[in-house]
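**Q** Test case, fold it:
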Amino acid sequence: MIQLAAPDFSAGLASALEALEAPRVDIPVIQPAEPFLDMAGEDLRRRIFLTESETGESLCLRPEFTIPVCSAHIAQSVATPRRYSYLGQVFRQRREGGNEFYQAGVEDLGEPDEARADARALSEARALIAQFVPGADLSIILGDQSVFEAVVAGLGLPAGWQKRLVHAFGNAQALEAMMARLASPDSAARPDPSVAGFLATEDVAGLEAHIEQVMQETGYSTHASRSPAEIAARLIGKQSLDSTRLSAASLDALKAFLALDVPLDRAASALAGFARDAGLDISGAQQAFKARLDALSERGEDLGAIHWRAAFGRPLDYYTGLVFEVSAGSNNLVLAGGGRYDRMMTLLGAREPIPAVGFSLWLDRIETVRAGK
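**A** Presented below is the predicted three-dimensional model:
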């Protein structure tokens, strides 16, 4: 296989990353596919290059570094806090550019001061871009999934709807479709006529018996699939979600939140004003948000030069809090992106929760901007 040449500034970038007290880690190119399929999000899942081992194990070419770096950390039982850097090729289908390209970045694991770690990640990403694309006019945008989760929870929606909305965070089209369903639940699909009566009368026992009969008649084994009770519970839950209606006031509040788009030095007051006007208690999320702003200020970052957009997210399912991107160039190319992904560590097998945040740099895009394109 012909090795794609690394950009000429790669050695300097690798040294700069290690100088951040983040020793470089080597990650195999061939990876188990399951963690990426489970946690990376639909946008990345459909672009992964998949293969199989001789034993039938699903494998893939390394599509990104965060998941395998974290998996390696857990497998080696390394103490935290611990920081890692990486630089190497990743492989995934892209709408623009080659399917093989270089990424570099830092994963910051186990730092208990989350505001400090968040600020460090964003600050380091900005500083690296400024160092390797000197003179570029940078655009920095920040979002926060945990604030969105707090707003959705404060609206009093069922847990199932909260999960749906959070899963769609950052996808404007998906969020609009879900909000339309919440505004007009009658437009949702009707249940199958054979089960509609059981659902309408909340006859759980009758529904289970009906499902069991259908499974027997069609030859489905309850040992090889979900049980009638499990299927009934899913149908009832779906019917409940589909019939949920968000009040006009709550829908307006959600729309008002998603419309917030201000410089970061005005973000805390904008968020406080929204919460007050909407009558929502999201004080915990506000405190964490303000702590991050203070940490960024302490690092000397110009908050007026960073933009907070309440609806901004990144197309990876594992993010849980801060998300950000740094862009530059005539085409406003995204050169760096990252965020917080606390839940992923336990999903990957960590025995205890491990706070985690990180960022990645796209070297081919940096090279493009360095060339003045």
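**Q** C-alpha only now, for contacts and for neighbours.
**A** Will do.
**Q** Contacts for stretch 349-369, please.
**A** Stretch 349-369 has contacts (C-alpha atoms under 8 Å, 6 or more residues apart in numbering) with 7, 66, 71, 74, 101-112, 114, 117-118, 121-122, 125, 129, 132-133, 328-329, 333-343, 345-346.
**Q** Now, of those, which are buried?
**A** By neighbour count, with 16 or more other C-alpha atoms under 10 Å, the contacts of stretch 349-369 hold 66, 71, 74, 101-111, 114, 117-118, 121-122, 125, 129, 132-133, 328-329, 333-343, 345 as buried.
**Q** now, which of those residues lie within helices?
**A** 66, 71, 74, 114, 117-118, 121-122, 125, 129, 132, 342-343, 345 (DSSP state H).
**Q** Pick the one among these closest to Ala288.
**A** Nearest to Ala288 among these is Glu114, at 8.6 Å by C-alpha to C-alpha.
**Q** For the closest one, which non-adjacent residue is closest in space?
**A** The shortest distance from Glu114 to any non-neighbouring residue, by C-alpha to C-alpha, 6 or more residues apart in numbering, is to Pro355 (7.3 Å).
**Q** So what's the residue count around that neighbour?
**A** 22 (other C-alpha atoms under 10 Å).
**Q** same thing with Ala5?
**A** Ala5 has 10 nearby residues by other C-alpha under 10 Å.
**Q** which stretch of helix or strand covers the residue of the chain most remote from its centre?
**A** Ranked by distance from the centre of the chain (C-alpha atoms, centre = their mean), the top residue is Glu217, with 42.6 Å. Assigned by DSSP states H and E, Glu217 belongs to helix 204-218.
**Q** And the next helix or strand past that helix?
**A** Once helix 204-218 ends, the next helix or strand along the chain (criterion: DSSP H and E) is helix 228-242.
**Q** what does that following helix rub up against?
**A** Under C-alpha under 8 Å, 6+ apart, the answer for helix 228-242 is 158, 160-161, 181, 185, 188-189, 191, 199, 204, 207-209, 211-212, 222.
**Q** wait, which of those is closest to Arg245?
**A** Nearest to Arg245 among these, with distances taken as C-alpha to C-alpha, is Pro185, at 5.9 Å.
**Q** The residue lying closest to that closest one once chain neighbours are set aside: how many residues sit nearby?
**A** For Pro185, ignoring the flanking residues on the chain, the nearest one in space by C-alpha to C-alpha, 6+ apart is Ser243 at 5.4 Å. For Ser243, the count of nearby residues is 17 (other C-alpha under 10 Å).
**Q** how about this one, so we can line them up?
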Amino acid sequence: MTSSKDIHSSGDKSEYSWLTKRRNEDKFVRLCGSFGYEYQELPLLAPTDVFLRKSGGELASQMLSLIDATSNLISLRPEFTALIVSEHLKTQPDTSDIRRIQYSGPVFRQTLGASLSEQYFTQVGVELIGARGPISDAELLYLATQIPEQLGITDYTVRITDLRVLNSLLDSKQLSDRARTFIIASVPALQSRTTSVAQLLAQAQDDHIIGQNPSNDHLHIAISGLQDDQAKEVLHGFLEWSEGLAPNLGQRAADDVVDRLLRKLRGNDERDSLQEALLAIENLVNLKGNADDIMAAAETLVETCPEGSTALKSLRTVINLVTDDPNLSSKISVDFGLIKGIAYYDGIVFDITNAAGNKILGGGGRYDNLSTDLGSVCEIPSAGFAYNLEALLESADLQLSADDPLSNEWSLSTLIVMEDATQDLVALRLSRQYREAGHRVVIDSQYHSVAEARSKSSGRTWDNIVFVSASGDTEVHETNTSST
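**A** The predicted structure is shown next:
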């Protein structure tokens, strides 16, 4: 019998290939459903701006776009997250309810030299909206590790970091936005050590990121320590003061003059400050391996950065919760050089790769700021992950079985409620036990009593509510009326 590895690597579009992919896509839906994630159908086309806001422009060159009949720019979806958060803001802009959404379907990414059929793939993933804290990140990461397990892939690895650690280090150096961007772009070179810090400093000098400014330069002093947006306001004020409300700038707009002047003055990031930042980031991004082995070194680097220390504590908690499953202890490593999507992710971020580490199967992380980027007046905590289904199937050796279940039904459903956050580990263990017994299980951290869970129902019936007290005692309440 032909394996999925054979049919997907050869680009087979037969019914057998489709059915293999469909059955395994349904396995994904069922697994995510057992964690309480509900399926959401999403459009193939959406306004281009939605995707650009999410990616920070990273997907711009890969998007397949067109102008619609009303002259608006729209694109084939290159991913799902921005669509889901955007739809959430339209339908539930003022609610703080936790939503668990799963999805699957084709995405389109333009690649130079690739055939049209090679420019789309099936993406499967989940989004957790409205939940924050280590228990939420841990449950999300645990679910992400179960996707390859479900397909029989056991030789995978997980790399994880928390971008707040790197960002806290950069914040502490009080660099300009240009210098900060330069350092982030230099991370691959700092990791491989193919380019020395001295060479990077010379490059920064050539790019006018650092330079020499006289100590009595009043403009330099005026914008010292300000972010670029604030500095531009100061410079605009200077122009109005020196030239009047309508400065005589010839053909050059005031904004252009201010941008050019700021670039010149931003030769103000002192060489010593940039060098100190590059050395600190070089030390950080080369820390990778077992969490117990490298966390102490990371803590030393951020000991003067409170937010970085908090992030490390949270990261350690997430790893401890997830690796309570002994099957995962050897698969998870910390890699502070993992900075993918730094314009988008703002908390934990992780990649799941094949055993050799040369193929990314999936990944995700936390993106609390995306809601405000998409127009929300307040930040909505959110996290998610996605897999390339074809890449997963190529890494698996699956046989099509006629009795693979396509149903998305569970015989019983169970809600786990904790009195407080001290019993996260107990809740995770209970959820595994109930899922292994065939239950649909949700750990809901927003409720802290059975009565509260029952009173704040929204229409979903649970067969059991399991209450975990602060002392670790459990009570099982059988019910036909409680919901979340």
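**Q** From the contacts of helix 228-242 of the first structure, list just the buried residues.
**A** Trp161, Arg181, Pro185, Leu199, Leu207, Glu208, Ile211, Glu212.
**Q** could those go into a markdown table alongside distance to Asn171 of the first structure?
**A** Formatted as a markdown table, these follow (distance: C-alpha to C-alpha, whole Å):
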| residue | distance to Asn171 of the first structure |
| --- | --- |
| Trp161 | 16 |
| Arg181 | 16 |
| Pro185 | 21 |
| Leu199 | 32 |
| Leu207 | 36 |
| Glu208 | 36 |
| Ile211 | 36 |
| Glu212 | 38 |
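**Q** before we move on, back to that, what residue in the second structure is paired with the residue nearest to Glu114 of the first structure?
**A** Under the alignment (TM-score structural alignment), Pro355 of the first structure pairs with Pro381 of the second structure.
**Q** swap in Leu235 of the first structure?
**A** Counting by TM-score structural alignment, Leu235 of the first structure lines up with Arg260 in the second structure.
**Q** same thing with Ala119 of the first structure?
**A** Match for Ala119 of the first structure (TM-score structural alignment): Ala138.
**Q** Looks like that match contacts Ile319 (just checking).
**A** Yes. The criterion here is C-alpha atoms under 8 Å, and Ala138 of the second structure meets it with Ile319 at 7.2 Å.
**Q** what about the residue mapped onto Val29 of the first structure from the second structure, distance to Phe80 of the second structure?
**A** In the second structure, Val29 of the first structure lines up with Leu44, judged by TM-score structural alignment. Taking C-alpha to C-alpha, to the nearest Å as the measure, Leu44 of the second structure and Phe80 of the second structure are separated by 9 Å.
**Q** The two: which has the busier surroundings?
**A** Phe80 (24 against 16).
**Q** The more buried one -> the first structure?
**A** Checking TM-score structural alignment: Phe80 of the second structure goes with Phe65.
**Q** cool, Ser172 of the second structure as well?
**A** Per TM-score structural alignment, Ser172 of the second structure is aligned with Gly154.
**Q** Give the burial count for that match, as a bare number.
**A** Neighbours around Gly154 of the first structure, by other C-alpha under 10 Å: 16.
**Q** For it, give me its contacts.
**A** Leu280, Asp281, Ile282.
**Q** Can you classify the alignment partner in the second structure of the second one by secondary structure?
**A** The reference is to Asp281 of the first structure. If you follow Asp281 of the first structure across to the second structure using TM-score structural alignment, you land on Thr304. Secondary structure assignment for Thr304 of the second structure (DSSP: H, G, I helix; E, B strand; the rest coil): coil.
**Q** and Ala172 of the first structure, how far is that from Gly304 of the first structure?
**A** Ala172 of the first structure sits 25 Å away from Gly304 of the first structure, going by C-alpha to C-alpha.
**Q** no, scratch that, I was asking about Ala248 of the first structure
**A** 34 Å.
**Q** Check Ala104 of the first structure too.
**A** 27 Å.
**Q** Kindly report the same for Phe91 of the first structure.
**A** From Phe91 of the first structure to Gly304 of the first structure the distance is 36 Å (C-alpha to C-alpha).
**Q** Those two: who's more crowded?
**A** The residue with more neighbours, out of Phe91 of the first structure and Gly304, is Phe91; 19 against 13, by other C-alpha under 10 Å.
**Q** So the more buried one belongs to a helix, correct?
**A** No. Per three-state DSSP, Phe91 of the first structure lies outside any helix segment and is strand.
**Q** Using neighbour counts, trim the contacts of Gly154 of the first structure to the buried set.
**A** Leu280, Asp281, Ile282.
**Q** what sits against the second one?
**A** Translated: Asp281 of the first structure. Asp281 of the first structure neighbours (C-alpha under 8 Å, 6+ apart): Gly154, Ala275.
**Q** equivalent range in the second structure for stretch 82-91 of the first structure?
**A** Counting by TM-score structural alignment, stretch 82-91 of the first structure corresponds to 99-108 in the second structure.
**Q** what distance separates the matching stretch from the middle of the whole chain?
**A** Relative to its chain's centre, stretch 99-108 of the second structure lies at 15 Å (C-alpha atoms, centre = their mean, to the nearest Å).
**Q** Stretch 109-127 of the second structure too?
**A** 19 Å.
**Q** cool, stretch 99-113 of the first structure as well?
**A** 14 Å.
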